[in-house]
Structures are given as structure tokens and as C-alpha cells.
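Peer 1: The following block contains a protein sequence and its predicted model.
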Amino acid sequence: MHKPRPLTARKIKNMSEELIQIETPFAFNEENQREFDELIGRYPIKEAAMLPTLHLAQRQAGYITPAVMKYVAEQLEVTVMKVKDVVTFYPMFFEEPVGEYVIRVCHTLPCALRDCKVVLDHLKAKLDTDIASETNLAKGTTADGKFTLMKVECLASCDVAPVIMVNDDLYKNLTPEKVDELLAKLAS
């Protein structure tokens, strides 16, 4: 007879956090509700608006909580599992808190050949943080919660390498000096 595994303190904590997040309702604010209503009109079926709806929800909430998934599922008339599948498939969606600014550093061959490591090392030093991993975003998030630093695959801008993306904005032909200017602008 198969004996169920005992619940660990960590599992109980995670389950409790998920229940709390579900019990804390999410809804679009007025501005985002208007944007969502306009967005839905562009698609023949609601489900087709999944990606832009998740982007909108993540911009408002900061990351995709179970309550956000439930709300998006209700709005798009799909199951929560379908929303969860999309959230876990695409690396641009986060299920845990990230910094106000998510800095994605491309490290594929064209960027590597044009010194992306210099840019990445400079960012690590300036931000005094490590690089986030898919399983540990907090590792790459600054103590003040302002920045999260990540390495990513191609950002499709090989001709202007090295590149980084900060939230939805692409920055190209980077040098440590350009990084300093960008960080100063973001910090103000």
C-alpha cells in the first residue's frame, strides 16, 4: 500500500501562501479594465487575448499570483489550468515577486562575441546582486526590490549586440558607461 508523503513545513507554507493569494481577490483597475475591454474587441475569441491580458495583469499586480490566474481565466472564459499552462510556458511571466525593473541580459553567441559578459558583470557589481534563475528570482533581485537581473536567450537584436531589455524596452550597443547612464535614469 502506498503511503502518502508527510507534509513538510515548507509545503504547508507554500499551500498557505497560495490559499491566501487566492482569497485576496484581483481585478483590473479602471484604466486596465478599459484597456482589457478594448483588447478583447480585437480578437475573434476571448482566449486568443491570453498573452496581452496576462501582460496587462502582470503590469498591474507585479507578478502572476493564483488570484490573477483565476481572474484572467474568468475574464477569458477558460480554465485556470489553461492560464497556468501559458504562465509557466513563457519566461516573461513571473509567479513570484520581481523588481520594479526586470533587466534581461542576452547571453547568446552574437552578444557574447560583443562582450555581453562585461555588461552583465558590470550590472551585477552596480546592482550588488547575483543573477536570478527560473527557480529563484529573489537571488537576482536587489535588496530594495527595484531591480531583478536575469540572463536570457536571444532578444532578436543580434545586429546591435550586446543588448538588454528592461521591462519592455530594448537597449542596444551597450557598454558599461551606457549601463551607468541607464541605471541613473531608472533610479531617478
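Peer 2: Nice, thanks for sending it over.

Peer 1: Could you use CA atoms for every contact and neighbour count after this?
Peer 2: Fine.

Peer 1: Need the three-state assignment for L170.
Peer 2: At L170 the chain is in strand, as set by DSSP: H, G, I helix; E, B strand; the rest coil.

Peer 1: quick one: contacts for it?
Peer 2: Taking C-alpha atoms under 8 Å, 6 or more residues apart in numbering as the contact definition, L170 lies against 163-164.

Peer 1: mind checking how far it is from I22?
Peer 2: In this structure, L170 and I22 are 34 Å apart, going by C-alpha to C-alpha, to the nearest Å.

Peer 1: wait, P97 sits on Y63?
Peer 2: Yes. Assessed by C-alpha atoms under 8 Å, P97 is found in contact with Y63 at 5.8 Å.

Peer 1: next up, a second structure to put side by side with the first:
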Amino acid sequence: MKIVSDKMPKVDVESILTTEEIAAIHEYMHHYPHARAASLDALKIVQKRNGWVDDAQANAIANILDIPMSDMDGVATFFNRIYRQPVGRHVILICDSVACYLTGYEALSAEIRSQLGIEYGQTTADGRFTLLPICCLGNCDKGPAVLIDEDTYGPVQPSEVAQLLELYA
């Protein structure tokens, strides 16, 4: 278990985040009555550069927003689309909700895992794909559904997996 202290060490934010990221975070801060409300937006801004947010970046954001690191870490780990460790160039989220489960989730999941040669939470050796489950994509009428980066697909049949993955070569 990771223990996060509320004692926020001051950091040189400019050495961790880009000038553009800092400016964008400050811009979002002005949209909310409390700076902490910009936490999720700030995490998304920083994640755009590397595809994930490391501890130093999260701490820098906490410093800008003047909130405890434990609060920042709580936001970062609560939302499943904020990645706290490196991910592949493309993130595949397979919906495992009841609706998708009933319409073929198990066969689809098995085919994707087989073709990629990885299990959930892993990244392919070439760094191309990371595979993660997600509890619902809101695409229940088109299950089983898959989200790759920002693109939603469904219903996806196991026979369509190879063609779908090739779109992200």
C-alpha cells in the first residue's frame, strides 16, 4: 500500500511542468471558486504530454493548486482514465459491465488478450497497447464495447479484433 503524506514538499514546479502546462492549469483554476476543483483538469493537462502522471508531476500540480499531495493522489487514483504509471501508445478499455458481459464480453476479452499476448493491466512488449477493464462505457446498447484511446467501438465481435487493432498500428 502506498502511503501519501499531507506534508507537501515545495518543489520547483517550472523544472517539472512545461510553461504551457502551468499556464493552462492557472487558466482552469480561474473557472472554479476553489483551486482544488481544478485537480482533474490539471491532471488531464499534464497527462497529455507523456500519457501518464508521475509522482513529481502530481506533486507539482498539488503545489500549484495549494492542496495536500494526499488530496491530489486521491483524485488521480479515483479516476480510471488518469494513469499513474506508464501506459502504451494506445490504451484499450474493454467494458465488463453486465450488458457487455451478456453480449459477449468473455469471448471478446479472450481474443484481445490472445492477440496482444498480455493480460489486463499489462502493456505489450513493443509499447503499442495497454489493456485495462472498465466498468461501463455507456454504450450498453452496442455491447460488447471497447474504447481505444478516445474511439468507442461496439458491438465488437472476436473475429473483428485483428482488423480493429490494425487501425492503431
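Peer 2: On my side now, so go ahead. The shown structure was predicted, so the numbers you read here are calculated from the model rather than taken from an experiment.

Peer 1: Can you give me the TM-score here?
Peer 2: Aligned and superposed, the two chains score 0.81 in TM-score terms (TM-score structural alignment, normalised by the length of structure 2); 158 aligned residues with a C-alpha RMSD of 2.3 Å.

Peer 1: if we can go back for a sec, out of P97 and Y63 of structure 1, which sits in the busier spot?
Peer 2: Each of P97 of structure 1 and Y63 had its neighbours counted (other C-alpha atoms under 10 Å), and the higher figure belongs to Y63 (20 against 16).

Peer 1: what's the counterpart of the more buried one in structure 2?
Peer 2: Correspondence of Y63 of structure 1 to structure 2, assessed by TM-score structural alignment: W52.

Peer 1: Spatially central, which residue of structure 2 would that be?
Peer 2: By C-alpha atoms, centre = their mean, the mean C-alpha position of structure 2 lies nearest to R81, the distance being 2.7 Å.

Peer 1: And that residue, how far from V161 of structure 2?
Peer 2: Relative to V161 of structure 2, R81 of structure 2 is positioned 22 Å away (C-alpha to C-alpha).

Peer 1: again, but for V46 of structure 2
Peer 2: Counting by C-alpha to C-alpha, the separation of V46 of structure 2 from V161 of structure 2 is 31 Å.

Peer 1: So between the two, which is more surrounded?
Peer 2: Between V46 of structure 2 and V161, counting by other C-alpha under 10 Å, V46 is the more crowded of the two (24 against 15).

Peer 1: was I right about the more buried one contacting D55?
Peer 2: No. With contact defined as C-alpha under 8 Å, V46 of structure 2 does not count as touching D55 (11.7 Å).

Peer 1: which residues are contacting stretch 38-58 of structure 2?
Peer 2: Contact partners of stretch 38-58 of structure 2, identified using C-alpha under 8 Å, 6+ apart, comprise 16-17, 21, 24-25, 28-29, 32, 61, 65, 69, 72-73, 75-76, 82-87, 89.

Peer 1: Among those residues, name the ones in helices.
Peer 2: 16, 21, 24-25, 28-29, 61, 65, 69, 72-73, 75-76 (DSSP state H).

Peer 1: Give me the buried subset of those.
Peer 2: Buried by 16 or more other C-alpha atoms under 10 Å: 16, 21, 25, 28-29, 61, 65, 69, 72-73, 75-76, out of these.

Peer 1: And those, which is closest to I134 of structure 2?
Peer 2: A76 (16.0 Å; C-alpha to C-alpha).

Peer 1: For the closest one, give me its contacts.
Peer 2: By C-alpha under 8 Å, 6+ apart, the residues touching A76 of structure 2 are 40, 43, 82-84.

Peer 1: now with 6 Å?
Peer 2: I82 (C-alpha atoms under 6 Å, 6 or more residues apart in numbering).

Peer 1: Structure 1: which residue goes with that one?
Peer 2: Mapped onto structure 1 by TM-score structural alignment, A76 of structure 2 lines up with V87.

Peer 1: same deal with C135 of structure 2?
Peer 2: Mapped onto structure 1 by TM-score structural alignment, C135 of structure 2 lines up with E153.

Peer 1: how much space between that match and K13 of structure 1?
Peer 2: Between E153 of structure 1 and K13 of structure 1 the distance, using C-alpha to C-alpha, works out to 33 Å.

Peer 1: what about the counterpart of H107 of structure 1 in structure 2, neighbour count?
Peer 2: Under the alignment defined by TM-score structural alignment, H107 of structure 1 corresponds to D96 in structure 2. When neighbours are counted by other C-alpha under 10 Å, D96 of structure 2 registers 22.

Peer 1: With the one 5 residues further on instead?
Peer 2: Here the count is done by other C-alpha under 10 Å, and Y101 of structure 2 has 17 residues near it.

Peer 1: quick one, strands of structure 2?
Peer 2: For structure 2, the strands defined by DSSP state E cover 90-95, 129-134, 146-148, 151-153.

Peer 1: and the angle from the second one to strand 90-95?
Peer 2: It refers to strand 129-134 of structure 2. Compare the direction of strand 129-134 of structure 2 with that of strand 90-95 by axes from the mean of the first three to the mean of the last three C-alpha atoms, to 10 degrees and you get 30 degrees.
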